[in-house]
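sequence first, predicted model second:
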Amino acid sequence: MEGTVRVRFAPSPTGMLHIGGLRTALFNYLFAKGHPGGVFVLRIEDTDRSRYVEEAEEDIVNSLVWAGMDFDEGPGKPGKFGPYRQSERKDIYEDYAEQLVEQGNAYYAFDTTEELDQMRERLQKSGNPSPKYDAITRMSMKNSLTLPQEEVERKLEEGEEYVIRLKVPRRETIRFEDEIRGFVSFESKGLDDQVLLKSDGMPTYHLANVVDDHLMEITHVIRGEEWLSSAPKHILMYEYFGWEPPKMAHLPLIMSPSGGKLSKRKAETEGIPINTRDYIEQKFEPEALVNFLAYLGWSPGDDSEIHSLEELTEMFSLDRVSKGGAVFDYKKLIWYNEHYLREKPAEQLYPKIRTIAEEHGITPDKAYMLEIIPLMKERVSKIEDFITQGKFFFEDPEEYEEQAKKKWKDDSAELLEAYLEKLEDIDDKYFKADTLKSNLKEVIDAHDVGFGKLMMPLRIATTGMGHGPDLFPSLELLGKETTIRRIQRAVEELG
């Protein structure tokens, strides 16, 4: 079908899916799904076998599915453009590399690693800080442009190791229009004669990427800014093959809050999880992460901030993606997570919370848990906080938070004992939040003290913490016997 938008997310399985990779996938997904019949392809770029990580592909697929970005074609979802792993397409690339050699746009290079090192050393000594294998240096190297034809043929016949390099013109301006940055131009003298086919017969990223994007009929290449410097080599190859290049869009870098690119090291020092798997393990709401990532370098042009994946699909366009870097604001992500937790009904949250409770050795009663969830919703940032901060709903506090103990004053025990007398007189069936509150008011009036003087010790005694959900409905849920037992113990322990 003419005019169908086809995009691809093409990660390398060299490690777990980075959060920046998930954002690239998201922008591709939103762009594809925002066009009628748009197709989102997952292609695994596994040509670098030395850095291949066994479980990385599974992690990439799991991450996309978790985030709600199911791909239309890819490993395990065959379309007519497969296979979708580059390691399974090896023979295809060889033919195209040979075609470029025959056309005079590429050449065989027989240089050994030592010879390449010597060339770089020689050039550095003569004052070239970043030596390259290019239009100038290629003429002093061991390749099919400098060796006699017979010798080249002999080397090939004898199975001598070689690579195929792209023959980059010496003086040419390479210009293309980027959907985000406008017109971009590069001088060819700044480019090296890129290796296209390695000595093991595997293609490099550059050749495989161009050939696959063409054969898979990809219409738009949306990828990170770090690939911008490779784009001119890709444009040259499209020109040499006589193919129409796809439209290109290079997304802004994700920046660290302290400035500079969000590297693994920076993320670690700033407490930002770097891989998608970390967000899954830390039980973030997938909708929150997706909503947050969509705003990393894109905005809808108004003040709105909360949008589902479906809404983002309708709103997204490349012309609203910024050129400048986008700062990863972890606090903002937490804000999104809190929002999505509050939006979900208790029934929907319960299965996840039950699983977390069981991991903590607690088997909650469903009806009881469904009463706790609304009480705690306004207080939690992540779903496991329902259990870690709400543990007092299930078991007596074993110890009291250090910070909270500082708020236990000389008259705390006396006030609590006065309150205890009131509680003991309440009939079990009238042990309700409003009764508990009015009783507390009577005690503080009788002792002529402020609300906090009794409220804080009561919270510490019954929950072990100096903060938490609304106290009186919490005590109503705990019930008379538990509340009294905990107060008596705190009076003994804290005096």
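Done, it's in. Keep in mind that this is a model prediction, so the values were computed, not measured.

from now on I want contacts and neighbour counts done on CA atoms only, so please keep to that.
Noted.

and the residue of the chain positioned farthest from its centre, which of the three is it?
Going by Cα atoms, centre = their mean, the residue of the chain most distant from its centre is residue 446, 56.8 Å out. When classified by DSSP: H, G, I helix; E, B strand; the rest coil, residue 446 comes out as helix.

check contacts around it.
Residues in contact with residue 446 (Cα atoms under 8 Å, 6 or more residues apart in numbering): none are found.

and it, how far from residue 454?
Counting by Cα to Cα, to the nearest Å, the separation of residue 446 from residue 454 is 12 Å.

I'd say residue 362 and residue 392 touch.
No. When contacts are counted by Cα atoms under 8 Å, residue 362 is not listed as touching residue 392 (11.3 Å).

what ranges do the strands span in the stretch 1-150 of the chain?
Taking DSSP state E, counting those that start in this stretch as the criterion, the stretch 1-150 of the chain contains strands spanning 6-9, 39-42, 106-109.

and residue 152, how many neighbours?
Neighbourhood size, residue 152 [other Cα atoms under 10 Å]: 19.

before we move on, what about residue 120?
Residue 120 has 19 neighbours, counted by other Cα under 10 Å.

give me the nearest residue to it, chain neighbours excluded.
In space, and not counting its chain neighbours, residue 120 is closest to residue 131: 5.4 Å by Cα to Cα, 6 or more residues apart in numbering.

surely the one you found meets residue 125?
No. When contacts are counted by Cα under 8 Å, residue 131 is not listed as touching residue 125 (10.2 Å).

the two: which is more packed in?
Taking neighbours as other Cα under 10 Å, residue 131 and residue 125 compare with residue 131 leading, 15 against 9.

for that one, what are its contacts?
Residue 131 neighbours (Cα under 8 Å, 6+ apart): 120, 123-124.

also residue 18?
Residue 18 neighbours (Cα under 8 Å, 6+ apart): 274-276.

dump these into TSV; add neighbour count, secondary structure and distance to residue 166 as well.
Formatted as TSV, those follow (neighbours: other Cα atoms under 10 Å; DSSP: H, G, I helix; E, B strand; the rest coil; distance: Cα to Cα, whole Å):
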residue	neighbour count	secondary structure	distance to residue 166
274	20	coil	35
275	19	strand	35
276	24	helix	36
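
next up, a structure to set beside the first:
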Amino acid sequence: MSGTPRYRFAPSPTGFFHVGGARTALFNWALARSTGGTFVLRIEDTDEARNQPEWTQGIIDSLAWIGISADDPHFEGPLFQSAYADAHLAAAQRLVESGHAYFCDMTPDDIRARAEEEDVAGYAGWSRDRGLGPGPGHVLRFRVPDGVTVVRDQVRGDVEFDNAVIEDFVLLRGNGTPVFMLANVVDDAEMGITDVVRAEEHLPNTPKQQMIWEALGHAAPVWAHVPVLVNEQRKKLSKRRDKVALEQYREEGILADAMVNYLMTLGWTMPGAEEAATEIFPWSDMESAFRLEDVNLSPAFFDIKKLLSFNGEYIRQLSVDELVAACDPWLPGEWDRTRFAEIAPHIQQRLNTLADAPGVVDFLFLPDPEFDEASWDKTMTTEYAEPLLADAITAYDGVSEGDWQHEHLKATLEDVMVRYDLKLGKAQAPVRVAVTGRTVGPPLFEALEVMGREESLRRMRVAHSRMATGEPPG
């Protein structure tokens, strides 16, 4: 094929959008844009029993989230496989007329019985020369030629398939509907697809599809089969076993740019990444550098911990205004956004996802802290906690509203802690638990500043009263 490259991404709308599909789509998108070609979105919607309109919209929305936009001049679609049903049947008829396909009335039971009788594996072309025509229960089979089929793959090199071990495969079912193998080839031919970049699980189908391409009088597209994604047990990611839905990661607060960057590293390494000692790169750089020849052959480990690390890096690159806006969907509607904006810069280093934000700062928006019993028992029962908190209250009571700034608040507690021969980490723990209810959270003194003088002191006094009377947290 010649002319402008045309790549395609052809998902089935039968469920949530798989992260493996997203990675394949991004590879195709990078190639289409960097070559001045076209990315064709084809929805393979012929499985009427499983297809749902919301899944189709989910594919479109998910692609848009990772930057593959229908508004881009390199984007075409969505096109729908069901619209090409007549072309599928016309192609089947041409294959019959050219002698590349024939009808077969043998049932699966017939085939098993004949195979056992002749001691062969599977169907052995028994209907090839029977001259059957179409009829109820008659399938249409492709007449596999002798010899070897060579698939020239941009990732894997030349892959040879012995045609002798490929049985005459079905093109039309007994009810006259086309199978994936035929429909896929006809769709690609009708849409002018020049390059097929997909997961390696499709490689066994490729010699059959190449035979169909050639039998229909077309040159096969450029093939490229990229490694599948696996989990930590090195098993292929499964919808039943693993967290694979792109929508779920989005809902949990993964940034689109972080997801895109991470997915691009699965099976491919950005040139210069080792020298730069980072895998964090903008899309524009990855798009221009991506080459199929550089894709690895080995399965790629989808490491959720690494994805979270990427996401944390991207969160830290946001401006304060961007961070506040990004976190907004995860914040309860009644929360004061102005107050959140004040604390946001101080939690930015602690967030791995946007969904983490409410849990880090919720104490600021509650009438009283919700005490974590383990934090209370660990911190507030030490021999120094009660007197230190009492001294801290006294010291902070002497700080004016105008001086209620985090630098001054830190210096004030440092003056107190010298009496107890403690380091700052231990000295601030009773104050932190009294004010926030737990031992971890945003920087203490910045949190006190945002909370304000009166509320901070009130919480300290309540906690100290409980310590003095032995009242458990509640």
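Thanks, I have the structure now. Predicted, not measured: the structure shown is a model, and the values here were computed from it.

returning to that earlier point: now render the contacts of residue 18 of the first structure as CSV, adding distance to residue 381 of the first structure.
Listed next are the contacts of residue 18 of the first structure as CSV, based on distance: Cα to Cα, whole Å:
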residue, distance to residue 381 of the first structure
274, 19
275, 20
276, 18
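
so which of those residues persist in the second structure?
Retained in the second structure by both residues aligned by TM-score structural alignment, their matches' Cα atoms under 8 Å are the following of the contacts of residue 18 of the first structure: 274-276.

make TSV out of the strands of the stretch 1-150 of the first structure and add distance to residue 32 of the first structure.
TSV is the format used below for the strands of the stretch 1-150 of the first structure (distance: least, Cα to Cα, whole Å):
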stretch	distance to residue 32 of the first structure
strand 6-9	6
strand 39-42	6
strand 106-109	34
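
winner for burial among these?
strand 6-9 (a mean of 26; mean count of other Cα atoms under 10 Å).

contacting residues around residue 415 of the second structure?
Residue 415 of the second structure neighbours (Cα under 8 Å, 6+ apart): none.

for residue 199 of the first structure, same thing?
Contact partners of residue 199 of the first structure, counting by Cα under 8 Å, 6+ apart, are 161-163.

mind running it again at 10 Å?
Counting by Cα atoms under 10 Å, 6 or more residues apart in numbering, residue 199 of the first structure touches 109-110, 160-164.

are any of those residues buried, and which?
Taking 16 or more other Cα atoms under 10 Å as the criterion, what is buried in the contacts of residue 199 of the first structure is 109-110, 161-164.

the residue farthest from the centre of the first structure -> the second structure?
Superposed on the second structure with TM-score structural alignment, residue 446 of the first structure falls opposite residue 419.

just put the contacts of residue 131 of the first structure in JSON lines and tack on distance to residue 174 of the first structure.
JSON lines is the format used below for the contacts of residue 131 of the first structure (distance: Cα to Cα, whole Å):
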{"residue": "120", "distance to residue 174 of the first structure": "26"}
{"residue": "123", "distance to residue 174 of the first structure": "26"}
{"residue": "124", "distance to residue 174 of the first structure": "27"}
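
residue 437 of the first structure reaches residue 474, doesn't it?
No. Assessed by Cα atoms under 10 Å, residue 437 of the first structure is found out of contact with residue 474, at 11.7 Å.

okay, those two: which has more neighbours?
Just comparing residue 437 of the first structure and residue 474: by other Cα under 10 Å the higher neighbour count belongs to residue 474, 24 against 14.

state the distance from that one to residue 454 of the first structure.
As judged by Cα to Cα, residue 474 of the first structure and residue 454 of the first structure stand 16 Å apart.

how about the contacts made by the aligned partner of residue 45 of the first structure in the second structure?
Aligning on TM-score structural alignment places residue 45 of the first structure opposite residue 44 in the second structure. Residues in contact with residue 44 of the second structure, defined by Cα under 10 Å, 6+ apart, are 9-14, 51, 56, 79-83, 180, 183-184, 187.

same thing but at 6 Å, please
Applying Cα atoms under 6 Å, 6 or more residues apart in numbering, we find residue 44 of the second structure in contact with 11-12, 81.

neighbour count and distance to residue 94 of the second structure added to those, as TSV?
Supplementary listing: the contacts of residue 44 of the second structure in TSV, determined by neighbours: other Cα atoms under 10 Å; distance: Cα to Cα, whole Å:
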residue	neighbour count	distance to residue 94 of the second structure
11	18	27
12	20	27
81	20	19
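
tell me which element residue 250 of the first structure falls in.
strand 247-251 (DSSP states H and E).

before we move on, what SS does residue 422 of the second structure have?
Following three-state DSSP, residue 422 of the second structure is assigned to coil.

again with the one 5 residues further on
Applying three-state DSSP to residue 427 of the second structure yields a three-state assignment of helix.

okay, now it: neighbour count?
22.

how about the nearest residue to the counterpart of residue 94 of the first structure in the second structure, chain neighbours excluded?
In the second structure, residue 94 of the first structure lines up with residue 89, judged by TM-score structural alignment. Excluding its sequence neighbours, the residue lying closest to residue 89 of the second structure (Cα to Cα, 6+ apart) is residue 178, at 7.2 Å.

and if you look at residue 59 of the first structure?
Sequence neighbours aside, residue 16 is the residue nearest to residue 59 of the first structure in space, at 6.2 Å (criterion: Cα to Cα, 6+ apart).

any idea how far that neighbour lies from residue 244 of the first structure?
Counting by Cα to Cα, the gap from residue 16 of the first structure to residue 244 of the first structure is 33 Å.

same check on residue 381 of the first structure?
Residue 381 of the first structure sits at a distance of 49 Å from residue 244 of the first structure (criterion: Cα to Cα).

which one's more surrounded, the two?
Neighbours were counted for residue 381 of the first structure and for residue 244 using other Cα under 10 Å; residue 381 has more, 20 against 11.

can you find the partner of that one in the second structure?
With the correspondence set by TM-score structural alignment, residue 381 of the first structure lines up against residue 352 in the second structure.

quick one: what helix or strand has the closest residue to that match other than its chain neighbours in it?
Leaving aside its sequence neighbours, residue 352 of the second structure sits nearest to residue 312 (Cα to Cα, 6+ apart; 4.4 Å). Here residue 312 of the second structure sits within helix 304-316, counting by DSSP H and E.

how about that helix, aligned to which bit of the first structure?
Taken onto the first structure by TM-score structural alignment, helix 304-316 of the second structure occupies residues 330-342 there.
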